[in-house]
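In: With the sequence up front, the predicted model follows.
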Amino acid sequence: MSHFFRLIHNENVKIYKRMGTWVMIGILVLVVALVGAFTKFVLDPGSNADWKSQLTAENAQLTESLETAPMLEAQKRLLKERIALNEYRVEHDLAPMERDSLWGYMVDATTFTGIAALFTIVIAAGMVASEFSWGTVKLLLIRPVSRTKVLLAKYASTLLFAVLMLVLLFSTSFLFGMIFFGFTGAETPYLSYSNGRVVQQNMVTHIIELFGFRSIDLIMMVTLAFMISTVFRSSSLAIGISLFLMFTGPQIVQLLSQYDWVKYILFANTDLQQYTTGTPLVEGMTMTFSIVMLLIYFGLFAFLSLFIFNKRDVAA
């Protein structure tokens, strides 16, 4: 086991000794800071002083839509939940979360996990392919450890980098949120609708959950990039295919959502938040089904990576 952790240490040294790694880290921090400054000094969030009247008017419109507009049962359910949340806010004097606040900014910052995914894909794509392109793979495999451990150490180091990016994103968004917006409204709870009633939740817990939901897509795309890098020994191919699928996959499954078989596609299952805040892509899909599909795809990517890497002849 000590050999395995030594391998992980060596792989982390390879990652962080590259200037490109620190440039990516710097870009992520810079983006978080710039968006915070833009939200604070440029973006006009609008007045929230008369929010009770606004919510009351919104509920009147939603109620009218429920009574007159034709819609699916799922859409009706969402409108009823929105009405219940608005009524709860007015009744308990809980103003909606503003974008120019600490929590509002941090919620917006969860969308930057896409940037973290992009940078981690770049790292994953080069973990194995670079060993072949640099001709160092034979030196790597003469060590007294199995090929499986070598590959697992590389994958584990990639996931550790992904975790670092997520922790960095969370901590910097909190830091810049405090700098730009202070703690005004920090006591505001997050409201959700569950089992026919409105439930209050700690906002920090909610934001951590958002990061968790968004990290699922990150992990799957990084695993895909790692697999392509291992199978085809090409970092450019791994980056190209992974980024193309990351940006177009969700749109493709939305276009095909009228077909029942689309639920078996990876990108129909990476957004588990569809079961907590919206409606499933395909009627009848459940969170359990999506988790099982994700595990199947993850197992397939892992199997292909291990099988090809262990069978590949590197003598030439």
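Out: It's in.
In: When you work out contacts or count neighbours from here on, use the C-alpha atoms and nothing else.
Out: Fine.
In: Of all the helix elements in the chain, which one is longest?
Out: For the chain, the longest helix by residue count, based on DSSP state H, is helix 147-181.
In: What helices and strands are in contact with that one?
Out: helix 2-16, helix 19-41, helix 102-109, helix 113-133, helix 137-141, helix 203-232, helix 287-311 (3 or more CA pairs under 8 Å, 6 or more residues apart in numbering; DSSP states H and E).
In: Buried residues, the third one. List them.
Out: Neighbour-count burial for helix 102-109 flags 102, 103, 104, 105, 106, 107, 109 (criterion: 16 or more other CA atoms under 10 Å).
In: Mind putting these into JSON lines with distance to residue 49?
Out: Below are the buried residues of helix 102-109 laid out as JSON lines (distance: CA to CA, whole Å):
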{"residue": "102", "distance to residue 49": "18"}
{"residue": "103", "distance to residue 49": "18"}
{"residue": "104", "distance to residue 49": "17"}
{"residue": "105", "distance to residue 49": "19"}
{"residue": "106", "distance to residue 49": "22"}
{"residue": "107", "distance to residue 49": "21"}
{"residue": "109", "distance to residue 49": "25"}
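In: The structure to be compared is supplied as follows:
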Amino acid sequence: MISLVQNELLKLMSKKKLIVITLIIAGLISLFTYAQYKEAERTMERFNTSDWRTTMELQIADTKNRLDSNRITSEEWRQQLEIRIQQQQYYLDHDINPLEPGAPTFVRRFLESAVHLLLPLLIMIIAADLVSSEYSLGTVKILLTRPIKRWKVLLSKYITLVLTVSLVLFIFGALSFLISGLVFGYQGWTAPVLMGFQTDAGMLNSANVTLLPQWQYILMAFGLAWFVTLIVGTLSFMLSVLIRSTAAGMGIMLACLISGTILSTMVSSWESSKYLFMVNLNLISYLNGSSPPIEGMSLLFSFSILLLWGLAAVVVSFTTFVRRDVY
């Protein structure tokens, strides 16, 4: 099995996909670092202060004015803004700066934004090609004529996927910290972060809020991001087994991920959609207290739904690969 995994890793490295993904991550991090730097400059110019408490008080007042102006017609967006005001007020009341300047804060915020679309897309590029490329290149016949059971061949490819997911998350975290630290500094690992906000009928429930150092929160967030990315990779891996065209498999998964982003803002009245994997990808939102797409959804619920989808994809992948005729 070790030699099979080594062989798969060598094939993956020869395609240069990891290098491309690393360059994409580095470019996006540089772009977002610059954007956040300019945003901080605009905020300071707009409110004419660098004190975080004064800035947050002015932001709360600004949001309240938006709510009172009746320009917001969506009830869901209105509820999200009201919850945001309550969270910001909670931070003020407890004298905790949620945006402590530094690379760790950038890593946390960037990960929260990337977990439900960017990271899954990057892994999809690799996972959708692991098996289908063997069919398109015609090497699957050579691979399966070796005296090795089919399930072992597929297992080596799946282990390669798991290792690749871990490597991509490591590259993402390391580059985020190193690049953003050049602008914001590398301090802030022990900055306090509040976790455990819950929403109940459009109201913020802070009864279970706990205080964590930022490094611990980031580790938890990366753990959830790794799980989400692995599930998306597993589903892409299944499509790679079922569909012999890499482009078709990537197209299907891309459509699912983009539709999930759209559905997350539109499905509050369609309760059955909470069983779709793409609606449950943003697990980190449960840590920072964001309102779930559908009332009643929780971290345990979304985690369980994703786990079931992942297990089903593994079963379908191995069953199909073992029984399929090669021609």
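Out: Received, thanks. All of these numbers come straight from a predicted model, not from anything done at the bench.
In: quick revisit: of all the buried residues of helix 102-109 of the first structure, which comes closest to residue 40 of the first structure?
Out: residue 105 (9.6 Å; CA to CA).
In: any idea how far that closest one lies from residue 74 of the first structure?
Out: Between residue 105 of the first structure and residue 74 of the first structure the distance, using CA to CA, to the nearest Å, works out to 30 Å.
In: rewinding a little: adding distance to residue 62 of the first structure, write the helices and strands packed on helix 147-181 of the first structure out as JSON lines.
Out: Shown next, in JSON lines, are those (distance: least, CA to CA, whole Å):
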{"stretch": "helix 2-16", "distance to residue 62 of the first structure": "52"}
{"stretch": "helix 19-41", "distance to residue 62 of the first structure": "29"}
{"stretch": "helix 102-109", "distance to residue 62 of the first structure": "24"}
{"stretch": "helix 113-133", "distance to residue 62 of the first structure": "33"}
{"stretch": "helix 137-141", "distance to residue 62 of the first structure": "62"}
{"stretch": "helix 203-232", "distance to residue 62 of the first structure": "26"}
{"stretch": "helix 287-311", "distance to residue 62 of the first structure": "28"}
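In: Quick one: closest of those helices to residue 58 of the first structure.
Out: Of all those, helix 102-109 comes closest under CA to CA, at 20.7 Å.
In: hmm, who's touching that closest one?
Out: Helix 102-109 of the first structure is contacted from outside by 32, 36, 97-99, 169-170, 173-174, 177-178, 181-186, 203, 207, 210, using CA atoms under 8 Å, 6 or more residues apart in numbering.
In: Which stretch of the second structure lines up against the longest helix of the first structure?
Out: Taken onto the second structure by TM-score structural alignment, helix 147-181 of the first structure occupies residues 150-184 there.
In: Quick check: the residue nearest to residue 270 of the first structure when sequence neighbours are not counted vs residue 28 of the first structure, distance?
Out: Leaving out its chain neighbours, the residue that sits closest to residue 270 of the first structure by CA to CA, 6 or more residues apart in numbering is residue 217, at 5.3 Å. Residue 217 of the first structure is 18 Å from residue 28 of the first structure, where distance means CA to CA.
In: which residues sit in contact with residue 309 of the first structure?
Out: Shown in contact with residue 309 of the first structure (CA under 8 Å, 6+ apart): 147, 151, 230, 231.
In: which of those residues lies closest to residue 7 of the first structure?
Out: So of those, ranked by how close each gets to residue 7 of the first structure (CA to CA), first place is residue 151, at 9.6 Å.
In: re earlier: report the buried residues of the match of helix 147-181 of the first structure.
Out: Applying 16+ other CA under 10 Å to stretch 150-184 of the second structure flags 150, 153-162, 164-166, 168-169, 171-173, 175-181, 184 as buried.
In: Over to stretch 38-55 of the first structure?
Out: Neighbour-count burial for stretch 38-55 of the first structure, with 16+ other CA under 10 Å as criterion, is recorded at 39, 40, 51, 52, 55.
In: Counterpart of the fourth one over in the second structure?
Out: Matched to the second structure by TM-score structural alignment, residue 52 of the first structure sits across from residue 53.
In: Test my guess that its match contacts residue 92.
Out: Yes: with contact defined as CA atoms under 8 Å, residue 53 of the second structure reaches residue 92; the gap is 6.7 Å.
In: contacting residues for the spatially most central residue of the second structure?
Out: With distances taken as CA atoms, centre = their mean, residue 115 lies nearest the centre of the second structure, 1.1 Å away. By CA under 8 Å, 6+ apart, the residues touching residue 115 of the second structure are 225, 228, 229, 281, 282, 284.
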